[in-house]
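Colleague: Curious how this folds, go ahead:
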Amino acid sequence: MPSSLKTTLDSPVRGSFVAETSMDSKQGKPRVWSMSVFVTVVTIALSGATYGLENSLMSPLAAMPDFVKKHQGINHETRNYTFTASHQSMIFSIPLIGTIFGALVSPYLQNRLGRKWSLCAAYMFSIPSTQLQLWAPNLAAFILGRVMNGLAYGCALSIGPLYLADVVPTSIRGGAVASSNLLTILANLMAAICCWATDKHYSDSRKYMVPLGVQAGLPFLLLLPTPFLPESPVWCVQKGRIGEARMALKRVRPVTDIEIEEELQEIVRTEQERRNMAKDTKFTDIFSRKHLLRTMVAGSFFALNQVSGIILSTTYATVFLTQLGLGDPFVLTVYAYLCQVAGATLAIVALEKVGRRALALPGFVVLTVIDMAAGGLAFYTGSPNAAKAISALAMVFNFFWTLCFYSISLLMPSELPTQRLRNYTMSYAIGCGQATAVVTTLALPQITASDAGNLAAKAYLIFGGCMFVITILAFFLLPETKGRTFFEIDQLYANRIPAWRWSKYEFCRATAVEEIHAVPVAHLEHHTHAVEMTSVDKKNSCQINVSESALIKRQN
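Modeller: The predicted model follows:
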């Protein structure tokens, strides 16, 4: 154990922890925001922009005749410049393999370099990848560039949510991680608008070269501010850099020094317990009997959102809407992303005001109904009104999916895992999600394309069935983590509290604050009066089952 970490653990924090909390004078609430916090959150949240931009470029690019002419030539089945079903599968799905490897490499990079410099490394690798796509002489080179960039943004996607969860206070953790979703979708919108504008104003190769040029410039812009961010205080403590962790907290906590020391000691205690539990942590630990349920719940939502039906409204949106014969497909794609921006913006507030579970479950029901309705209407696409109704339902789907499903997809793997397995669980979530995306993007053209299965919008019925199953599973397995610290989440799982009952439990101190903090930090977990968990009836605000109260010991 590094000496600096040991010294901190063996002595209590100097000063009194009964000091007055820094408060916002207008709201009467603890202060959490400052300009430094805002800049840090926005910069880290932009880590998903490369993913959002590239994936949103591909749908409109694949619908541009000039792009198809360069990389494939005429489609002999349809007698026009459209990609065949097999080429659609290659363009959309093979690059996702790079994302899986990027997610798997991410934990090892983060352990060695930290979150900040791992993010910088991902951006640097994205530069030659996007340049290759820009100047690719053929389809094989273009796909190779996409695979390489997938490696970069798979790594960045794994880092961003964890980095945000590390640097922001618990009270805004959900909103901060959701802000990454918003900026990713804004990148989607920028890609759609860029493709729409070039399609209208150019009649040559600039139609697709300009959007690809914008993509190639993005890694440079992201790389500029990232080295100036504070490092994750959690990573600093893990490496014994207590002073650096303290300075990082000071940059992202507009509170008193005493409050910073208190939070630092909490991080140090958690790290000591992590080391006591396991000297060596392996990727396979996330599948151990003790952690399997947490891994499945935390890691599943990013994968399951791929089979919700959103792929019909995003990745294949332009191609799909063209098949329906609905006006300008590029304009409709812009509308779809505007709906997602609205959902992502509302999610930032709703996750903290409403909660994760309370937001997700009703949203899942709505998505199931929309899938079934759109799939049913697809049998009547000969009617202009039916086609318009499907288009409208797709827009509503985009809004609710972003608000209720996408908002928790990367939040859960940043909140639910125990501290020592967070990196690996996030990598599993990204890798599993992209593996699911590979399957869906390979299968969907074979199901929907006119030269293959020709189901078109009827495929919504398949996704509706998937959403029904997801809704049932979420009811029993998705816990409410709003306002919960990582320690509290550990204890709720350790005491096997059913997910649907988490909101009925709160943690409280069993003795006076002065007595608790008189105990040396290194031995706090053995202090039997330190923490109590009580079942509470929120409606009546009173204790309803004293027998369920339990003294909690810290354990991973």
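
Colleague: Going by C-alpha atoms from here, please, whenever you check contacts or count neighbours.
Modeller: Fine.

Colleague: what comes up buried for the strand or helix carrying Ala373?
Modeller: In the assignment (DSSP states H and E), Ala373 maps to helix 356-377. For helix 356-377, a neighbour-count test (16 or more other CA atoms under 10 Å) marks 356-361, 363-377 as buried.

Colleague: Against which helices or strands is it packed?
Modeller: Helix 356-377 sits against helix 384-400, helix 460-477, with contacts defined as 3 or more CA pairs under 8 Å, 6 or more residues apart in numbering; DSSP states H and E.

Colleague: so can I have JSON lines of those helices showing distance to Ala443?
Modeller: Shown next, in JSON lines, are these (distance: least, CA to CA, whole Å):
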{"stretch": "helix 384-400", "distance to Ala443": "20"}
{"stretch": "helix 460-477", "distance to Ala443": "12"}
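
Colleague: Alongside the first, I'd like the structure of this one:
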Amino acid sequence: MGQMSAVASVRAEWRAIVICLFITIAAFQFGFDSSYYSGILAMEPFIKAYGHYDTATGGYILSSSIQSLTTSIINAGEFVGAISSFLVDNKFGRRGGLFVSSAFVVIGTIFQVAADNLGLLITGRLLLGYAVGLISCLVPLYVADCAPARFRGALVSLYQFNIGLGLLLGVIVDNSTKHRNDSGSYRIPMAVQLIFPIILVPGLLTFAPESPRWLLSRGKIEQARESLLRLRGDRPDLIESEMTYLTGLVEEERRVEGSWGDLLKWNVDGRKAYLGIALQAWQQGSGINFITSYGIVFFSTIGITNSFLIQIGLYLVAMPAVWLNQYCVERFGRRLMLLLSCGMVATVLLIVGGAGTAPSKTLALDRTIVGMVYIFMVVFNLALGPAVWVVTSEISTGPNRGKLMATSTATNWFCSWMVTFTFPYLFNADAAGLSAQVGFIYGSLMVAATVWVFFFLPETSGQALEEIQILFQKGVPAREFKCKSA
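Modeller: Prediction:
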């Protein structure tokens, strides 16, 4: 009966599901950029163009500072994009903001492809980062607004799945161009990013509506009704019922005027801001960016051959875990899955750190590290990757919804920048030279994250956004959320 009910729900809500699936395509941009740049850092033409000749090795190298700056600068753009997403959303809407992000993708890509010096390359990556920052806020908000409550967790999780597909595509393109001896080896992967706005923009123009909730908040009643017609189909009674419900919610939010100051007080929104900020910080504390941004360099440095193929396999094994997450976060809840994921990620990272303490390298040791990194990608994507976006979009409720989402997502990008910027200095031999022992740093953070999730994270699965808001208003303790809603 449960299965039939789910099938019936899919049939009834197929329009909204398809539209939400399409919107998550924007996440490809995020994933692709993270992985393709990792590959070009190891390409000889790129190293010659932006590195320097090292007399000790008799070849060209990229210094830790160049690796750090060119890789992490995109996170600075993402931080600005996430913070300003509230203003973009307020002015143009969720859908309109995706047009803005698409424009910045095009401009940023052109700058990178045309770059013949470090300044232009950095500018292009900064602009592209701004676009990704907008995407990371607006896509989860759009999906949370438009998805049927029953499938909201799974559809928001697809954001992470499409990030994973983008990661995979980036390495595949790199692997296809790595043997070129000219600048095409790295310019072609850069140019591929133009594909994503070419796919997204026509769909936004033709069939993806603006969020009905956002339209009602701007007094655009008839446009909101048309948006619901696209999402729900020709079901007049349901549409009018939802219009009445959403209108009441919007009016209630207007009566309770929100402000940035509310996020700094320990009240309803202050608690939500703290939870969103902490969740995003813990996700990046796993060190995921040392795999996505430096994975190929990491594997090459510890002595692994065919590092490009290893990286492709790494992203492939993560795909089933993301799909499994979409079932598990609904069946077992966000909180339990995050507890399991954080605990397993901590274990794997501590093993990697331990392997890095071995006095001499062996083939068995290298394989152990690679195996642990593969397991890392599986257990990370089982919950810590996708479920964080689900929970932050769900707790971002009430009049400060856009501000809450912008704040938590900006935290993600700031912490992402910290990991990306510091990793070369921690890992490389010309700096701290920790190599695989960096696992101790990220593993310890994940132990702390597991404890934090147990004590502070509320369960938000199976509840409407408005029910979640009521629980926060009542000050329900984290571990009583589920039973109170029942």
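
Colleague: quick one: TM-score?
Modeller: TM-score for the superposed chains, counting by TM-score structural alignment, normalised by the length of structure 2: 0.95, backed by 482 aligned residues with a CA RMSD of 1.9 Å.

Colleague: if we can go back for a sec, using TSV, please lay out the helices and strands packed on helix 356-377 of structure 1 together with distance to Leu164 of structure 1 and mean neighbour count.
Modeller: As requested, these are exported to TSV (distance: least, CA to CA, whole Å; neighbours: other CA atoms under 10 Å):
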stretch	distance to Leu164 of structure 1	mean neighbour count
helix 384-400	24	20
helix 460-477	24	18
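
Colleague: Tell me which of those helices sits nearest to Leu104 of structure 1.
Modeller: Of all those, helix 460-477 sits nearest to Leu104 of structure 1, with 25.4 Å by CA to CA.

Colleague: other SSEs contacting the closest one?
Modeller: helix 356-377.

Colleague: which part of structure 1 lines up with the lengthiest helix in structure 2?
Modeller: When structure 2 is parsed with DSSP state H, its longest helix is helix 64-114. Helix 64-114 of structure 2 lines up with residues 85-135 of structure 1 when matched by TM-score structural alignment.

Colleague: What of stretch 412-423 of structure 2?
Modeller: Against structure 1, stretch 412-423 of structure 2 falls on residues 433-444 (TM-score structural alignment).

Colleague: And that stretch against structure 2, how far off on average?
Modeller: For stretch 433-444 of structure 1, the mean deviation from structure 2 after alignment is 1.4 Å (mean CA distance after the TM-score superposition for structure 1).

Colleague: which residues are contacting that stretch?
Modeller: 89-90, 92-94, 96-97, 99-100, 300, 302-304, 306-307 (CA atoms under 8 Å, 6 or more residues apart in numbering).

Colleague: from these, which is closest to Asp451 of structure 1?
Modeller: Comparing those against Asp451 of structure 1 with CA to CA places Ser89 closest, at 13.1 Å.

Colleague: From Val365 of structure 1, how far off is the residue nearest to that closest one when sequence neighbours are not counted?
Modeller: Spatial nearest neighbour of Ser89 of structure 1, chain neighbours left out: Leu442 (4.7 Å); criterion: CA to CA, 6 or more residues apart in numbering. Distance, Leu442 of structure 1 to Val365 of structure 1, by CA to CA, to the nearest Å: 27 Å.

Colleague: Residue in structure 2 paired with Phe405 of structure 1?
Modeller: Phe405 of structure 1 maps onto Leu384 of structure 2 when the alignment is built from TM-score structural alignment.

Colleague: got a list of what that match touches?
Modeller: Counting by CA under 8 Å, 6+ apart, Leu384 of structure 2 makes contact with 283, 338, 341-342.

Colleague: what about 10 Å?
Modeller: Taking CA atoms under 10 Å, 6 or more residues apart in numbering, we find Leu384 of structure 2 in contact with 279-280, 282-284, 286, 325, 334, 337-342, 345.

Colleague: what do you get for Ile188 of structure 2?
Modeller: Neighbour list for Ile188 of structure 2: 113, 173-174, 176-177 [criterion: CA under 10 Å, 6+ apart].

Colleague: Most neighbours among the residues you listed, which one?
Modeller: Neighbour counts for the contacts of Ile188 of structure 2, by other CA atoms under 10 Å, peak at Asp174, which reaches 24 neighbours.

Colleague: counterpart of that one in structure 1?
Modeller: Checking TM-score structural alignment: Asp174 of structure 2 goes with Cys195.

Colleague: Its match contacts Gly213, doesn't it?
Modeller: No - counting by CA atoms under 10 Å, Gly213 is not a contact partner of Cys195 of structure 1; they are 11.4 Å apart.

Colleague: Need the overlap of contacts for these two.
Modeller: With CA under 10 Å, 6+ apart, Cys195 of structure 1 and Gly213 have no common neighbours.

Colleague: any idea what Leu5 of structure 1 aligns with in structure 2?
Modeller: Counting by TM-score structural alignment, Leu5 of structure 1 has no partner.

Colleague: Can you report how many residues lie near Leu5 of structure 1?
Modeller: A count of neighbours around Leu5 of structure 1, defined by other CA under 10 Å, yields 20.

Colleague: hang on, the earlier thing: widest-spaced pair of the contacts of stretch 433-444 of structure 1?
Modeller: Comparing all pairs in those by CA to CA, the longest separation belongs to Met90 and Ser300, at 24.9 Å.

Colleague: Looking at those two, which has the bigger crowd around it?
Modeller: Ser300 (21 against 18).

Colleague: ok, the residue lying closest to Gly402 of structure 2 once chain neighbours are set aside - contacts?
Modeller: Closest residue to Gly402 of structure 2 apart from its sequence neighbours, by CA to CA, 6+ apart: Phe86 at 5.4 Å. Neighbouring residues of Phe86 of structure 2 by CA under 10 Å, 6+ apart: 92-94, 97, 134, 137-138, 400-407.

Colleague: repeat for Gly114 of structure 1
Modeller: Contacts for Gly114 of structure 1 (CA under 10 Å, 6+ apart) come out as 107-108, 159, 163, 231-236, 239.

Colleague: same thing but 7 Å
Modeller: The contact partners of Gly114 of structure 1, by CA atoms under 7 Å, 6 or more residues apart in numbering, come to Trp235.
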